[in-house]
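# A predicted structure for the sequence below; I have some questions about it.
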Amino acid sequence: MPAVEPVTALPVLACLDGGMADTQRLATYLVARRIQLGYRHRPAFAEAAGVSLRTLSDIENGLRVPSASTIAALDQALQWQPGSVRETLAGGEPAQAKLASEPGDHSTGSDPLLIQVMRSTDISDEDKARIVEILIAEKRRAEDARAAHAQQLIDLARRPD
């Protein structure tokens, strides 16, 4: 009997527009963003997004291309700009919507460290959630410290000689 090579290709399914969709890519970004938004568990996010838990689970596992209505719901719930889910399925990057009430931009967007964590297959979703939360908090602290330092430098430059 010949040796069987393991399949390592990522799931790619037919997309609504007839093209091919990288469902695993969307799954990686979706889970990372869901956790970033504070939804450590699928049921709460599914409810907030207005999609069924089964649908969300299939999408997060790379098994389903979302319908047009689900795409719109996910873009909104993930606080991504409209069209970001489709862009991600096509191999692009999601774009976070800018919220007018945000005092600072702490986006993690396409942070390669978060993507690395979410693509790890040898750790649990709970561990992934904890690691992502720690990395996001560290990034925010570093950005806040950098902003404070920049303000100090500006203040120093404004002092009369």
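The structure has been received and is ready for your questions.
# switch to C-alpha atoms for all contacts and neighbour counts from now on
Noted.
# Leaving out chain neighbours, which residue sits closest to residue 81?
Nearest in space to residue 81, with sequence neighbours left out and distances taken as C-alpha to C-alpha, 6 or more residues apart in numbering, is residue 97 at 4.6 Å.
# Test my guess that the one you found contacts residue 79.
Yes - when contacts are counted by C-alpha atoms under 8 Å, residue 97 is listed as touching residue 79 (5.5 Å).
# These two: which is more packed in?
residue 79 (19 against 15; other C-alpha atoms under 10 Å).
# Identify the residues contacting that one.
96, 97 (C-alpha atoms under 8 Å, 6 or more residues apart in numbering).
# Pasting the second one now:
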Amino acid sequence: MANHDHDQQPSLGELVRQRREDLGLTVIDAAAAAGISRGTWINLEAGARKTLPHNYVGIEQALAWAPGSIRAIQRGGSPTPANARTTTDLDEIERMVRAYSANPNRSERVRGRADSLLELIRSLREAEQREARERGA
């Protein structure tokens, strides 16, 4: 009897975990970006429990996937990368600012300004999440 495991589509959880790792996100960071709990994210990746549809928007945004990607995966398709450059640009800006914040060779004043920028980036991401939820995407 032939083994057809190689023909099987990866699960939603497997695709989510791989994308999170590809983006260099921790579970905590990904969950925060998606506006869900760490436990919900862990269950999503493990396939332990179905994720509720109202969480899809945040998860797709955290993974830089286009809206509807999770439903496409559930139907046997593949996720579509988001076309919005701002997500990628914002991630790059955050990485650069974190480097300033963590650099012990920078003055306390510079590190403090970097920390303030990181807080603004976090607030911006939260506002984007709220806006997407309000749109009902």
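The structure has been received and is ready for your questions. These figures come from a predicted structure and were not determined experimentally.
# Superposed, what's their TM-score?
Put the two chains on top of each other and the TM-score (TM-score structural alignment, normalised by the length of the second structure) is 0.53; 81 aligned residues with a C-alpha RMSD of 2.3 Å.
# which residue ranges form the helices in the first structure?
23-36, 42-49, 53-60, 68-77, 84-89, 112-119, 125-158 (DSSP state H).
# What residues in the second structure pair up with the fourth one?
Here helix 68-77 of the first structure aligns to the second structure at residues 53-62, judged by TM-score structural alignment.
# Show me which parts of that stretch are buried, residue by residue.
Using 16 or more other C-alpha atoms under 10 Å as the test for burial, stretch 53-62 of the second structure gives 56, 57, 58, 59, 60, 61, 62.
# picking up where we left off before, how about the residue nearest to residue 81 of the first structure, what's its partner in the second structure?
So, by TM-score structural alignment, residue 97 of the first structure is matched to residue 82.
# My read is that its match contacts residue 68, right?
No - judged on C-alpha under 8 Å, residue 82 of the second structure makes no contact with residue 68 at a distance of 10.4 Å.
# need the longest helix for the second structure.
Every helix in the second structure considered (DSSP H), the longest is helix 108-135.
# Just tell me the aligned range of it in the first structure.
Under TM-score structural alignment, there's no match for helix 108-135 of the second structure.
# what angle sits between that helix and helix 27-34?
Per axes from the mean of the first three to the mean of the last three C-alpha atoms, to 10 degrees, the angle that helix 108-135 of the second structure makes with helix 27-34 is 50 degrees.
# for helix 108-135 of the second structure, packing partners?
helix 27-34, helix 56-62, helix 85-102 (3 or more C-alpha pairs under 8 Å, 6 or more residues apart in numbering; DSSP states H and E).
# Would you point to the one among those that's packed deepest?
helix 56-62 (a mean of 23; mean count of other C-alpha atoms under 10 Å).
# what's the mean distance for that one versus the first structure?
In the superposition with the first structure, the average deviation recorded for helix 56-62 of the second structure is 1.0 Å (mean C-alpha distance after the TM-score superposition for the first structure).
# hmm, who's touching that helix?
By C-alpha under 8 Å, 6+ apart, helix 56-62 of the second structure touches 30-31, 33-36, 66-67, 69-70, 129, 132-133, 137.
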